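# only geometry, no sequence info:
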């Protein structure tokens, strides 16, 4: 691993948009840029879009950090597995491909692990962190005794693929059945409501609005998804003994019905030494992902461009 003095470009790659930021050595955001993700156009188009977003904010950056959707192995810089949200994304040489396009060293990791990095950095040196992001999918990150776990192939922390009794028989985006994501994610809760009420709805927020208006099916769908998430987190807490548990993402923001059900289910699972724990909101706001991405330049392996590309980048930026 190498350090990258001076500013770093942080990129947050999602299924719909790419957020880019130039992040100073002090952690301040010096510039921002957002572009749509050409997810339907394949991996080459996405790499080109990432490089374009990086160039839009690059004013003397020393490296690029990428927080990317999918299962990412930071050591090889490769996307080892992915859903079809980005077409042909699995198998992409993310680190090498982006380094060639930008002429800069590139560090990369899964988006949720990268986002959890600043949370871990704010804790004591030997702390254990359990971090989950609940949105279109259910992603997560686990740090033990101050060290972020990446695991074989970069798969560590993918909490959405834990077996869940509440999801029994339901298809998961990974191709299996009965996984947590199928019932606890935004689409999972929405689909559950549709089955219970025998209606079609456009989005999770509609389900939340109907629950607030007293729709019993909506209340049941939200509380079941939240309960499944809370039980899974409580079981993981018993296995890991975390100092801090963080629940991030869009789904927890739909209202107190979800958060209260999650908190109750989490607390009911805890062993006695952990009963003081409660899931917390993330410390960092909308910039958490790009800040975490930029931090990868000092915490993850760097993938370097070939000499020709590096020379071209120097020519373009000076």
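Structure received. From a predicted model like this one, the values you see are computed outputs, not experimental measurements.
# hey, let's count contacts and neighbours off CA atoms from now on
OK.
# ok, residue 176 to residue 113 distance?
Noted for residue 176: a distance of 23 Å to residue 113, by C-alpha to C-alpha, to the nearest Å.
# typo on my end, it should be residue 158
For residue 158, the distance to residue 113 equals 9 Å [C-alpha to C-alpha].
# hold the first one in mind and look at this next one:
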């Protein structure tokens, strides 16, 4: 009997859950609502109950699984299997996630940060193509990342490795970041950051632009809309994309020069812009990196979308000989 894997990708709105083969192919996939009421005290129980019910429905026994891999927001203690500081889940105090979920399901649990498991998913079954040195950058509401180096996910001494969103790209006159410092990549390359850059730049733009007209009319705009205008040839949108691509390339060049990964993969909602984002980022990146890095480190767009998290989480419970 070939054992299977379970992956959980916990978010503030939903928890995505999947059953996968040990080769990383998804066989069953579903999601449940994340109930953050009562300080998030229902979250783990709801996930455990959902998994138990699914295994009962499918008539699959626990001994057919290696365990459950679990990706979560917040600061993860990998030794104790606990999480704290996941404010979008109302998990302010430390949560014994692994202990509670194991008690509910009877399965072994492996816990990691949600950005790390997304990186693992793209590295294992996506654009990373199984490489031993892969960096994943996710551009969404915020900017996060995960670093897979020499065949291992990097955590750092306090679990903060891969905080790519807080690389400083605007050392002077930078925007205030939620982390407390100024000029972070997240303030200019997240979905909200791109809109902020556009609104500020619009004040100085005096040529014709439909995008500027919308901004001046106080219409709601999004990062997607900015890229759509750029693709349509709007001159102002092109300037905005050029600027945020420069900042993103600057941060990625630091990663490239320090780590020399095989691949730097850009994911998250903003990455849906595809080549409109990738091409200018590559162009700037190539002017900023050491020659050896230029020859060997490639930048690409993520391919696994919303499945990256459950795939990467499942990878956590593969035996070392398989992983």
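Done, it's in. Model, not experiment: these values are computed from the prediction.
# Counting neighbours, go ahead and name the busier of residue 176 and residue 113 of structure 1.
Neighbour tally, residue 176 of structure 1 and residue 113, criterion other C-alpha atoms under 10 Å: the higher count belongs to residue 113, 30 against 13.
# where exactly do the strands run in the stretch 51-200 of structure 1?
64-68, 71-73, 78-81, 106-110, 129-134, 138-144, 147-148 (DSSP state E, counting those that start in this stretch).
# Deepest in the core, which of those strands is it.
Among those, strand 106-110 has the highest mean neighbour count (mean count of other C-alpha atoms under 10 Å), at a mean of 32.
# which residues touch that one?
Identification of contacts with strand 106-110 of structure 1 by C-alpha atoms under 8 Å, 6 or more residues apart in numbering yields 63-74, 77, 94-96, 98-99, 154, 293, 296-297, 300-304.
# Next, show the common contact partners of residue 158 and residue 113 of structure 1.
Joint contacts of residue 158 of structure 1 and residue 113 (C-alpha under 8 Å, 6+ apart) are 140, 141.
# Residue 72 of structure 2 pairs with which position in structure 1?
Aligning on TM-score structural alignment places residue 72 of structure 2 opposite residue 68 in structure 1.
# again, but for residue 272 of structure 2
Using TM-score structural alignment, residue 272 of structure 2 sits opposite residue 253 in structure 1.
# That match: what's it in contact with?
Neighbour list for residue 253 of structure 1: empty [criterion: C-alpha under 8 Å, 6+ apart].
# Check residue 116 of structure 1 too.
Taking C-alpha under 8 Å, 6+ apart, we find residue 116 of structure 1 in contact with 131, 141, 292.
# if you set the cut-off to 10 Å instead, what comes out?
Contacts for residue 116 of structure 1 were tallied using C-alpha atoms under 10 Å, 6 or more residues apart in numbering; they are 129-133, 140-143, 148, 246, 248, 282-284, 288-289, 291-293.
# what ranges do the helices span in structure 2?
Using DSSP state H, the helices found in structure 2 span residues 37-40, 43-58, 97-105, 114-125, 186-189, 191-202, 210-216, 223-231, 235-259, 275-286, 291-296, 308-315.
# distance from the fifth one to structure 1 after superposition?
Following the fit onto structure 1, the mean deviation recorded for helix 186-189 of structure 2 is 0.9 Å by mean C-alpha distance after the TM-score superposition for structure 1.
# Where in structure 1 does that helix fall?
Aligned by TM-score structural alignment, helix 186-189 of structure 2 corresponds to residues 181-184 of structure 1.
# and the matching stretch, how far out from the chain's middle?
16 Å (C-alpha atoms, centre = their mean, to the nearest Å).
# List the buried residues of that stretch.
For stretch 181-184 of structure 1, burial by neighbour count (16 or more other C-alpha atoms under 10 Å) applies to 181, 182, 183, 184.
# Tell me the one among the residues you listed nearest to residue 229 of structure 1.
residue 184 (5.9 Å; C-alpha to C-alpha).
# and residue 16 of structure 1, how far is that from residue 97 of structure 1?
Using C-alpha to C-alpha, residue 16 of structure 1 is found at 20 Å from residue 97 of structure 1.
# more neighbours, these two?
Remark: of residue 16 of structure 1 and residue 97, residue 97 carries more neighbours, 21 against 13, as counted by other C-alpha under 10 Å.
# Aligned to that one, what sits in structure 2?
Checking with TM-score structural alignment, residue 97 of structure 1 has residue 100 as its match.
# still on that earlier bit, make CSV out of the strands of the stretch 51-200 of structure 1 and add distance to residue 29 of structure 1.
Putting the strands of the stretch 51-200 of structure 1 into CSV (distance: least, C-alpha to C-alpha, whole Å) gives the following:
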stretch, distance to residue 29 of structure 1
strand 64-68, 14
strand 71-73, 25
strand 78-81, 27
strand 106-110, 18
strand 129-134, 23
strand 138-144, 24
strand 147-148, 24
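# To residue 43 of structure 1, which of these lies closest?
Judged by C-alpha to C-alpha, the one of the strands of the stretch 51-200 of structure 1 that comes nearest to residue 43 of structure 1 is strand 78-81, at 10.4 Å.
# Mean per-residue distance, the closest one versus structure 2.
In the superposition against structure 2, strand 78-81 of structure 1 averages 3.0 Å from its aligned positions (mean C-alpha distance after the TM-score superposition for structure 1).
# which non-adjacent residue is nearest the residue positioned nearest the centre of structure 1?
The centroid of structure 1 falls nearest to residue 112 when counting by C-alpha atoms, centre = their mean (2.4 Å). Spatially, and ignoring its direct neighbours in sequence, residue 112 of structure 1 is nearest to residue 140 (5.7 Å; C-alpha to C-alpha, 6 or more residues apart in numbering).
# which position in structure 1 aligns with residue 212 of structure 2?
Using TM-score structural alignment, residue 212 of structure 2 pairs with nothing in structure 1.
# My guess is residue 212 of structure 2 contacts residue 238. True?
No. Assessed by C-alpha atoms under 10 Å, residue 212 of structure 2 is found out of contact with residue 238, at 11.8 Å.
# Please say which of the two ends up with more neighbours.
Comparing residue 212 of structure 2 with residue 238 by other C-alpha under 10 Å, the one with more neighbours is residue 212, at 22 against 17.
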